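S.K.: My questions are about this predicted structure, shown below with the sequence.
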Amino acid sequence: MLNNDLYSEGIPIASMNQVQTGYAEMLTVVEGQTIERFAIEIQKINLQDSPESKGLVIKVIDPRLLERTGGIVQGMSGSPIIQNGKIVGAVTHVFVHDPTKGYGCFIDWMLMESGIIPQKEKQTSKRLFTYSVSLQKLA
């Protein structure tokens, strides 16, 4: 079981229209089974009308993660992306020619695909979600 000392309660959700370019964090496990927080930058936001895996372009800016892994590596897919205390999405792909950069999927699409948010609500990306996700339950 993963050791999660970062969040004892659920993390609020940010819908895609609340995501901004700039500072964010990625939660991932690099060694052992402890979840760590690493600084990233959301460089580009591609607002979408349907589920896609490349809604966010992210860049690893945390020197600790860059030193340890060189950036995004295999196994980091699905790592949560947190901005302003809210979960905005998850890592999906790494740029093949630049491992410091990658793509992320909006949390909106993941919640709809899982059935947590009804599919009919996907037409309104301006809706402010009041859901939260527990990382304790996901581990």
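M.R.: Structure's in. What do you need?
S.K.: contacts, neighbours, all on C-alpha from now
M.R.: Will do.
S.K.: quick one, strands of this protein?
M.R.: 11-12, 22-28, 36-45, 56-60, 80-83, 86-95, 98-106, 132-133 (DSSP state E).
S.K.: Once you drop chain neighbours, what's closest to V133?
M.R.: Nearest residue to V133, sequence neighbours excluded (CA to CA, 6 or more residues apart in numbering): G10, at 4.7 Å.
S.K.: Check it against this one:
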Amino acid sequence: CSEADGLYKAGVWVRDSTAGIGTLTYYDPSTSCFAGLGHGICDSDTGKLMPLLSGNIVSVTINGITQGRKGAPGELRGYFSDDAAIGTLLANVPSGVYGRLARSPQGPALKAAMKQEVKPGPVKILTTIHGSSPQYFNAEIERIDYRDSAQSKNMVLRITDEKLLSQTGGIVQGMSGSPIVQNGKLVGAVTHVFVNDPTCGYGIFAENMLEESRAAGALLKQKVS
């Protein structure tokens, strides 16, 4: 209520776009869809999931790192390698972002593990900390939460790779979506970092992301038809 005239007034708060660095987790040839981030894109002010009208993904080159420290999460810094989109977004949901790639990526295929196959113990995470070439780094699954309510926080990860720890301090912003591989299978993706301990963070099951990407694939078929 306005003190000047005693009348109630309405205001409009608008955010028309957002951009950031994240990691594509996988491409599913059976649906022609990709999945990334492992968590939804939320508004930086409200913390709420941002509604998606349209969106593109573009290639990024990493050219800097702000190391993570206790109480101060780090981040990957980079620039768009090319203005041309390599894919379009179809969905922004709590388990990640999903969409269609302009062309199928090259590289070896991995089978996705069911969540019951995921066990505490050593894993590899695939992430890019320099340039545009991803590398494998050592990590450990310390704890697993199989409950459906866990959403994008299904496992607790600890980074054990000395090279990654020395360069990033652990998990940093921009690594969300980095694939987690155990026993030759895709078991999940990195989603969050612990603010008070950047060597640790959460991961989501690949099975949870696959359910959403299949839904995105069904949406894509509807649009094409």
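M.R.: Yes, it's here. Worth saying up front: this structure is predicted, and the values here are computed from it rather than measured.
S.K.: Got a TM-score for the pair?
M.R.: TM-score of the superposed chains, computed with TM-score structural alignment, normalised by the length of structure 1, equals 0.76; 114 aligned residues with a CA RMSD of 2.0 Å.
S.K.: Show me what the residue nearest to V133 of structure 1 lines up with in structure 2.
M.R.: Using TM-score structural alignment, the partner of G10 of structure 1 in structure 2 is A109.
S.K.: residues near its match, how many?
M.R.: 12 (other CA atoms under 10 Å).
S.K.: Could you check how far it is from P198 of structure 2?
M.R.: With the distance defined as CA to CA, to the nearest Å, A109 of structure 2 ends up 30 Å from P198 of structure 2.
S.K.: Aligned against structure 1, show me the partner of G201 of structure 2.
M.R.: Aligned partner of G201 of structure 2 by TM-score structural alignment: G102.
S.K.: Neighbours of its match, how many?
M.R.: Should you count by other CA under 10 Å, G102 of structure 1 turns out to have 23 residues around it.
S.K.: picking up where we left off before, output the strands of structure 1 as TSV; include the columns distance to G70 of structure 1.
M.R.: As requested, the strands of structure 1 are arranged in TSV below (distance: least, CA to CA, whole Å):
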stretch	distance to G70 of structure 1
strand 11-12	28
strand 22-28	14
strand 36-45	13
strand 56-60	9
strand 80-83	18
strand 86-95	11
strand 98-106	7
strand 132-133	29
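S.K.: residue range for stretch 24-38 of structure 2 in structure 1?
M.R.: So stretch 24-38 of structure 2 is aligned with nothing, judged by TM-score structural alignment.
S.K.: my guess is the match of G201 of structure 2 meets I81, correct?
M.R.: No. Applying CA atoms under 8 Å, one finds G102 of structure 1 not in contact with I81, separated by 11.8 Å.
S.K.: quick one on the thing from earlier: give me the nearest residue to the match of G201 of structure 2, chain neighbours excluded.
M.R.: For G102 of structure 1, the closest residue by CA to CA, 6+ apart turns out to be V94, at 4.0 Å.
S.K.: do the same with I82 of structure 1
M.R.: Using CA to CA, 6+ apart, the closest residue to I82 of structure 1 is E25 (5.1 Å).
S.K.: Looking at the alignment, what corresponds to the one you found in structure 2?
M.R.: Per TM-score structural alignment, E25 of structure 1 is aligned with K124.
S.K.: and L2 of structure 1, how far is that from K44 of structure 1?
M.R.: Distance from L2 of structure 1 to K44 of structure 1, by CA to CA: 31 Å.
S.K.: before we move on, what about V73 of structure 1?
M.R.: Distance from V73 of structure 1 to K44 of structure 1, by CA to CA: 20 Å.
S.K.: Tell me which of the strands of structure 1 approaches I116 of structure 1 most closely.
M.R.: Proximity of these to I116 of structure 1 was assessed by CA to CA; the nearest stretch is strand 132-133, lying at 10.2 Å.
S.K.: now that closest one: which residue numbers in structure 2?
M.R.: Counting by TM-score structural alignment, strand 132-133 of structure 1 corresponds to no residue in structure 2.
S.K.: so what does that strand touch, helix or strand wise?
M.R.: Judged by 3 or more CA pairs under 8 Å, 6 or more residues apart in numbering; DSSP states H and E, strand 132-133 of structure 1 is in contact with strand 11-12.
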